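Engineer: sequence and predicted structure below; questions after.
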Amino acid sequence: MSQFPPRAFIRMAAEREASERPPTLTHSNERESEMGLRFLSLRDVLDRLTISRSLLYELIKDPVQPFPAPIHIGRRSVWVENEVESYMRAVLSTARR
């Protein structure tokens, strides 16, 4: 038998903690921590933006509106999903003006 409790018990404990906490107003950072951050791989970012890899790295170096830089986890480079989406919203808002 494993030394770790089954996932069902972990989930029940987390739900019990959440129900015991008093309700509070959530800010965007708290909402992100509750929902959990999601990392995107290079392929995921390229698929969302529908651009080439070379253009992505040019956008990262752009002095006017730089694309968020990747986070390095070991040998992998990943991007935070919320940062990518906020960049896309910013580009859209400037294009629609």
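Structural biologist: All right, it came through fine.
Engineer: going forward, measure contacts and count neighbours with C-alpha atoms only.
Structural biologist: OK.
Engineer: this structure: helices as residue ranges?
Structural biologist: Secondary structure of the chain by DSSP state H: the helices cover 7-20, 28-35, 42-49, 53-60, 81-95.
Engineer: closest to residue 72 out of these?
Structural biologist: Judged by C-alpha to C-alpha, the one of those that comes nearest to residue 72 is helix 42-49, at 11.5 Å.
Engineer: so where's the longest strand in the chain?
Structural biologist: For the chain, the longest strand by residue count, based on DSSP state E, is strand 76-80.
Engineer: return the angle between stretch directions for that strand and helix 42-49.
Structural biologist: 40 degrees (axes from the mean of the first three to the mean of the last three C-alpha atoms, to 10 degrees).
Engineer: identify each buried residue in strand 76-80, please.
Structural biologist: Residues of strand 76-80 classed as buried: 78, 79, 80 (neighbour count, 16 or more other C-alpha atoms under 10 Å).
Engineer: for comparison:
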Amino acid sequence: MTALFQQLPIQPAQPYMIYYDSLSTVKMTENSGKHERTKHIEVDWHFTRDQVNAGKLKVQHISTTLQLDGPFTKALPVHTFVELISKLNMKAIHA
């Protein structure tokens, strides 16, 4: 996204936000220390942590029930499913 915005030329007013439903993952992006349990983490997590430390990216926790991708990625209770797809202007024809 940064490369695209630089070509347009658009500068974001604040860091890009990523919302994630795993509180431990959010904490790992904030913690710059290396731990025994994190030595096998993929390179993209280290890149993300570096971007957070540089102030270019912010990772924030969000409840699983509030993530709009939920209906596409996991089984949800019917009321949660209907609520989330309605926020996407979709309609559950079988719910």
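Structural biologist: Now that the structure is in, tell me what you want to look at. For clarity, every value in this text was computed on a predicted model and none was experimentally measured.
Engineer: how alike are these chains, TM-score-wise?
Structural biologist: Here the TM-score for the pair of chains, by TM-score structural alignment, normalised by the length of structure 2, is 0.27; 45 aligned residues with a C-alpha RMSD of 4.1 Å.
Engineer: picking up where we left off before, need the helices of structure 1 in TSV (columns: mean neighbour count and distance to residue 73 of structure 1).
Structural biologist: Below are these laid out as TSV (neighbours: other C-alpha atoms under 10 Å; distance: least, C-alpha to C-alpha, whole Å):
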stretch	mean neighbour count	distance to residue 73 of structure 1
helix 7-20	11	26
helix 28-35	10	19
helix 42-49	14	13
helix 53-60	13	18
helix 81-95	13	15
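Engineer: please convert the ones you listed to JSON lines, extending it with distance to residue 71 of structure 1.
Structural biologist: Output for the helices of structure 1, formatted as JSON lines (distance: least, C-alpha to C-alpha, whole Å):
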{"stretch": "helix 7-20", "distance to residue 71 of structure 1": "29"}
{"stretch": "helix 28-35", "distance to residue 71 of structure 1": "17"}
{"stretch": "helix 42-49", "distance to residue 71 of structure 1": "11"}
{"stretch": "helix 53-60", "distance to residue 71 of structure 1": "12"}
{"stretch": "helix 81-95", "distance to residue 71 of structure 1": "11"}
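Engineer: span of stretch 31-40 of structure 1 from start to end?
Structural biologist: 19 Å (C-alpha to C-alpha, to the nearest Å).
Engineer: run through who's touching that stretch.
Structural biologist: 78, 79, 80, 81, 82 (C-alpha atoms under 8 Å, 6 or more residues apart in numbering).
Engineer: let's see it at 7 Å
Structural biologist: Residues from elsewhere that reach stretch 31-40 of structure 1, judged by C-alpha atoms under 7 Å, 6 or more residues apart in numbering: 78, 79, 80, 81.
Engineer: surely residue 26 of structure 2 touches residue 52?
Structural biologist: No. Here residue 26 of structure 2 lies out of contact with residue 52, judged by C-alpha atoms under 7 Å, at a distance of 10.4 Å.
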